[in-house]
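**Q** build me a structure from this.
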Amino acid sequence: MAKRYWLLKSEPDAYGWHHLVREGEGTWDGVRNHRAANNLRAMQIGDEAFFYHSNEGREIVGIVEVSAAGLADPSDPDGKWAAVKVKPVRKLARCVTLKQIKADPALADMELVKLSRLSVGEVRPEEWARILEMAGD
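**A** Okay, the predicted model is just below:
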């Protein structure tokens, strides 16, 4: 199966890029939106995701790789919700802000723009490539 790309949002004070780098691997859990949870369920080991700082910063700061998929969310006592584990791959050369993304016509249909409240979104390969270009990677 081909690698897929995603975007994971987190508030930097609650769980920022620096937390993941320090830990080396983190569990992406606590997602309680059905569409976002379905995206977590669709992830496979080896998929990559942009790590996005929400609220403060509002920017893509790094890339992570899915290291474990199809997990039950450990924060859910009922076992209904999904989780994955991710490892940091690299920090972007330049962060890409939400403002920059919204200003780029090539990214107008990106889930980050269209579904701004979605905490786990899919990124199409052409969007992935464009953001890497914007980041200088």
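
**Q** switch to C-alpha atoms for all contacts and neighbour counts from now on
**A** Noted.

**Q** how about residues contacting stretch 60-72?
**A** Stretch 60-72 is contacted by residues 17, 40-41, 43-53, 79-92, 94-98 when judged by CA atoms under 8 Å, 6 or more residues apart in numbering.

**Q** which residue lies nearest the spatial centre of the protein?
**A** Geometric centre of the chain, nearest residue: Leu8, 2.0 Å, by CA atoms, centre = their mean.

**Q** what sits closest to that residue if chain neighbours are left out?
**A** Val120 (4.8 Å; CA to CA, 6 or more residues apart in numbering).

**Q** wait, that neighbour sits on Ala42?
**A** No. Counting by CA atoms under 8 Å, Val120 does not reach Ala42; the two are 10.9 Å apart.

**Q** another sequence for comparison is provided below:
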Amino acid sequence: MKSEPDVYPWSQLVEDGRTHWDGVRNYQARNMMRDDMKSGDFVLFYHSNCKPPHVAGIARVCREGYPDFTAFDPNSHYFDPKSTIDNPRWIMVDIEPVISLEPVHLADIRRNLEFEEMPLIRKGQRLSVQPVSAEHFLMICEMGGLNETPP
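**A** As a prediction, the model looks like this:
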């Protein structure tokens, strides 16, 4: 999951203890949150649009997909008049922090040929929610100083 550190940094998630991942307005990302993300799944928390972009920590899904209530609020930046309570168009999940990592920089991920199929490093890939294989997840954990599966 990507977040801009000036909008919602990893440190804020750690302080909050839990948050809902709202405002996703891309159908492919929405479908992943709705169909693929399950309670207990680990998430790489990635800081984008910063120098250098990097994975900052590991979070866990603590509530599976449910309607994104920001879509119903006309005062919200994420308001969508076509999304209704009876027919919600957008979904969010809740996540909680698990463990901080030493920053794993995008440049280091790009340099490692074992990541060449990872969506994060493909040109034009801008989704805020992206799949990560179990193998790539463990490799990034190791690069971030974690030598075992997160708790």
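
**Q** how close are the two chains, by TM-score?
**A** Once superposed, chain against chain, the TM-score is 0.90 (TM-score structural alignment, normalised by the length of structure 1); 129 aligned residues with a CA RMSD of 1.0 Å.

**Q** what residue of structure 2 matches up with the residue nearest to Leu8 of structure 1?
**A** In structure 2, Val120 of structure 1 lines up with Val129, judged by TM-score structural alignment.

**Q** structure 2: which residue goes with Ile101 of structure 1?
**A** Ile101 of structure 1 maps onto Ile109 in structure 2, by TM-score structural alignment.

**Q** got the buried residues for the helix or strand encompassing its match?
**A** If you go by DSSP states H and E, Ile109 of structure 2 is part of helix 106-111. By neighbour count with 16 or more other CA atoms under 10 Å, helix 106-111 of structure 2 contains the buried residues Leu106, Ile109.

**Q** the helix or strand following that helix vs structure 1, average offset?
**A** Later in the chain than helix 106-111 of structure 2, the nearest helix or strand by DSSP H and E is helix 134-143. Overlaying structure 1 shows helix 134-143 of structure 2 at a mean distance of 1.0 Å from the equivalent residues (mean CA distance after the TM-score superposition for structure 1).

**Q** helices or strands next to helix 134-143 of structure 2 in the packing?
**A** Packing partners of helix 134-143 of structure 2 (3 or more CA pairs under 8 Å, 6 or more residues apart in numbering; DSSP states H and E): strand 91-105.

**Q** now the strand it packs on against helix 134-143, angle please.
**A** Orientation of strand 91-105 of structure 2 against helix 134-143 (axes from the mean of the first three to the mean of the last three CA atoms, to 10 degrees) gives an angle of 50 degrees.

**Q** tell me what strand 91-105 of structure 2 is packed against?
**A** Counting contacts by 3+ CA pairs under 8 Å, 6+ apart, strand 91-105 of structure 2 packs against helix 10-16, strand 19-20, strand 54-67, helix 134-143.
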